[in-house]
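Undergrad: Sharing a sequence plus its predicted fold:
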Amino acid sequence: MPDAAVPPLRRAVDAQGTGIAPLRWPLEALWAQLEPLRPGLSVEALVETDSTSTRLLERARSGDGAPCLLVAERQTAGRGRLGRTWFSDTTTASSSTADGLGSLTFSLGLTLAPADWSGLSLAVGVALAEALHPGVRLKWPNDLWLIDEAAPGAPGRKLGGVLIETAALPDGGRYAVIGVGLNLARPDARPEITQATAGWREIEPLARAPEMLARLAPPLLIALGVFEQRGFEAFATRFAARDALAGRPVQTTSTDAERGVAEGVDARGALRVRTERGEERLIGSGEVSVRPC
């Protein structure tokens, strides 16, 4: 279909805003599935951008609070927690067997008004992990881990991550942008990557980015609707079933650099750590992370 005939709510554009993106993203089918869940939703694909989340946040700050699912084949300035970089290469040494993309990177932006925002990243993680595989676990507060079930107790490897940011709208509402990055191929070694990594093609060797987007987006949008109505309570049991840290020794990077044992999360999604001084509860802010030790 020529680009001019593509409805504007389901469009694929290149970095300059013209032309069809090279991959055949299932925009029409995905929009038809998602729009009834969030009326007015647009579904868009970019060949390249700095950051899908940045693009949606800029729209919101300019007064555009329309819901949007935005996917990019390559990000040049993707972000993770604590100011880290999310690498989103078009190709990697191990990605040539499928569509040439080493990762799937997308952001979902929409207005949300939950009574309590606590635990949102955990709820998002639950939705993604459940849509993927039983071997995918959740490392508090926002990482997807792939666990080797043949080696009980072995540490997991990072498969992907979630970054949630918000912007105030002129009408007083809050626009949430949920950024998701999933390694399709295992990332090539870089000095900046300091933890063990995994790629989804270890599970499904022929997995392609467009099909993975169609797999993850519907349960994510449904989960956000549930969270808005019921908060983290609706996800607590499901998170516990995927909790990668429960029962593991951990070290926090809080001011006191506490060591202890992770004991799950509380009703609001705070990590519970049993230390020598008693129980410590960590909120998923940018100032705290945990690592198995």
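TA: All right, it came through fine. Please read all numbers here as calculations on a predicted model, not as lab measurements. Residues are numbered from 1 along each chain as shown.

Undergrad: going forward, measure contacts between C-alpha atoms and count neighbours the same way
TA: Noted.

Undergrad: where along the protein do the helices fall?
TA: 27-34, 52-61, 120-132, 209-230, 236-242 (DSSP state H).

Undergrad: Same list (those helices) but as JSON lines, adding mean neighbour count.
TA: What follows is the helices of the chain, written out as JSON lines (neighbours: other Cα atoms under 10 Å):
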{"stretch": "helix 27-34", "mean neighbour count": "17"}
{"stretch": "helix 52-61", "mean neighbour count": "21"}
{"stretch": "helix 120-132", "mean neighbour count": "23"}
{"stretch": "helix 209-230", "mean neighbour count": "18"}
{"stretch": "helix 236-242", "mean neighbour count": "18"}
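
Undergrad: Could you dump those into JSON lines with distance to Val71 added?
TA: JSON lines is the format used below for those (distance: least, Cα to Cα, whole Å):
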{"stretch": "helix 27-34", "distance to Val71": "10"}
{"stretch": "helix 52-61", "distance to Val71": "7"}
{"stretch": "helix 120-132", "distance to Val71": "16"}
{"stretch": "helix 209-230", "distance to Val71": "8"}
{"stretch": "helix 236-242", "distance to Val71": "26"}
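
Undergrad: Presented hereafter is structure B, for comparison with structure A:
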Amino acid sequence: MMNWPAEAIWEAVAPTLPGFTVEVLPQIDSTNTELMRRARAGQTEPVLLVAETQSAGRGRLGRAWQGATAADVGATLTFSLGLPLQMADWSGLSLAVGVSVVQSLHPDLQLKWPNDVWLHDRKLAGILIETASVNATRYAVIGIGINIAPRTAIGLATPPAWLQELEPGLDAPATLLRVAAPLVQAVQRFEAQGFASFRAAFLQRDALAGRHVSLSDGTQGLAQGVDGSGALLVHTSAGLTRVSSAEVSVRPST
């Protein structure tokens, strides 16, 4: 296995997140799936679960996430943060997570609403958030996959981007060390303040702002940022439309 900074991450996070642990596994079907299984079985302790390889990684809307295989361990960083959260409004959580990730990694990275990190219009990372209700607790599982190095991409219309384009010496463990503790802090801030406190930072990294986009229902328009709850604002022929992440996929028009 690679040399993962589990202890350093634990030392940075544990003082503000009691009961927090870090686990690193050589292989799993999906880190998100595993933490959801645990949550449904009543295990709701905060945990960061890292897997060197995944056999059944998942993305948004049921899509497969192509994680690292045994042949290219380290080419992709895949991990999930699981923790109980208590908040009235979950709107915009994936956007807040994205803000944390790009701020931790590189100023050239942008955010493609609602859950992707882009480098020059190519996907570098993806975010998948799931929740489970356990008794009176709602447990969030925040899965993140980040391309670190070049790898084979099967069935993708646009080749993926990877972090080593920006920093050639960066590896998966070093990337995790950069991202993990700030991510926990961002989620805790979101729990206390909601998306409104992240909106300005998101708008600075918004990859779609001012661009013509096509919605999954066929509607086209001009993307005009997001509102205070994280909904995408699109100016269409019918006027300004507010789009929630549960309703559509968004792609720049060609």
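TA: Arrived safely, thanks for sending. Bear in mind that the values here come from a model prediction, so they are computed numbers and not experimental data.

Undergrad: Relative to Pro249 of the first structure, tell me which of the helices of the first structure wins on proximity.
TA: Of all the helices of the first structure, helix 236-242 sits nearest to Pro249 of the first structure, with 16.7 Å by Cα to Cα.

Undergrad: so where is the closest one in the second structure?
TA: Counting by TM-score structural alignment, helix 236-242 of the first structure pairs with residues 199-205 of the second structure.

Undergrad: counterpart of Glu204 of the first structure in the second structure?
TA: Glu204 of the first structure maps onto Glu167 in the second structure, by TM-score structural alignment.

Undergrad: Relative to Gly92 of the second structure, how far out is the corresponding residue of the second structure for Gln195 of the first structure?
TA: Matched to the second structure by TM-score structural alignment, Gln195 of the first structure sits across from Thr158. Distance of Thr158 of the second structure to Gly92 of the second structure, given as Cα to Cα, to the nearest Å: 26 Å.

Undergrad: Could you check which of those two has the larger neighbour count?
TA: Gly92 (27 against 10; other Cα atoms under 10 Å).

Undergrad: how about the nearest residue to Leu183 of the second structure, chain neighbours excluded?
TA: Excluding its sequence neighbours, the residue lying closest to Leu183 of the second structure (Cα to Cα, 6 or more residues apart in numbering) is Ser100, at 5.8 Å.

Undergrad: just checking, the one you found touches Pro182?
TA: Yes. Between Ser100 of the second structure and Pro182 there is a contact under Cα atoms under 8 Å: 6.6 Å.

Undergrad: what residues are up against the aligned residue in the second structure for Gly78 of the first structure?
TA: When the second structure is aligned by TM-score structural alignment, Gly78 of the first structure is paired with Gly57. By Cα atoms under 8 Å, 6 or more residues apart in numbering, the contact set of Gly57 of the second structure is Asp29, Ser30, Thr31, Ala64, Trp65, Gln66, Gly67.

Undergrad: with those residues in mind, which one is nearest to Met2 of the second structure?
TA: Of these, the one sitting nearest to Met2 of the second structure (Cα to Cα) turns out to be Gly67, at 15.8 Å.

Undergrad: Alignment lookup: that closest one to the first structure.
TA: Looks like Gly67 of the second structure aligns to Ser88 there (TM-score structural alignment).

Undergrad: neighbours around that match, how many?
TA: If you count neighbours by other Cα under 10 Å, Ser88 of the first structure ends up with 25.

Undergrad: I'd like to know how far it sits from Trp117 of the first structure.
TA: 28 Å.

Undergrad: on that earlier part again, what's the PyMOL syntax to select whichever of the contacts of Gly57 of the second structure are buried?
TA: Buried members of those can be picked out in PyMOL with the line below, counting by 16 or more other Cα atoms under 10 Å:
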select buried, resi 30+31+65+66+67
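
Undergrad: Thr253 of the first structure contacts Val290, correct?
TA: Yes. Judged on Cα under 8 Å, Thr253 of the first structure makes contact with Val290 at a distance of 6.4 Å.
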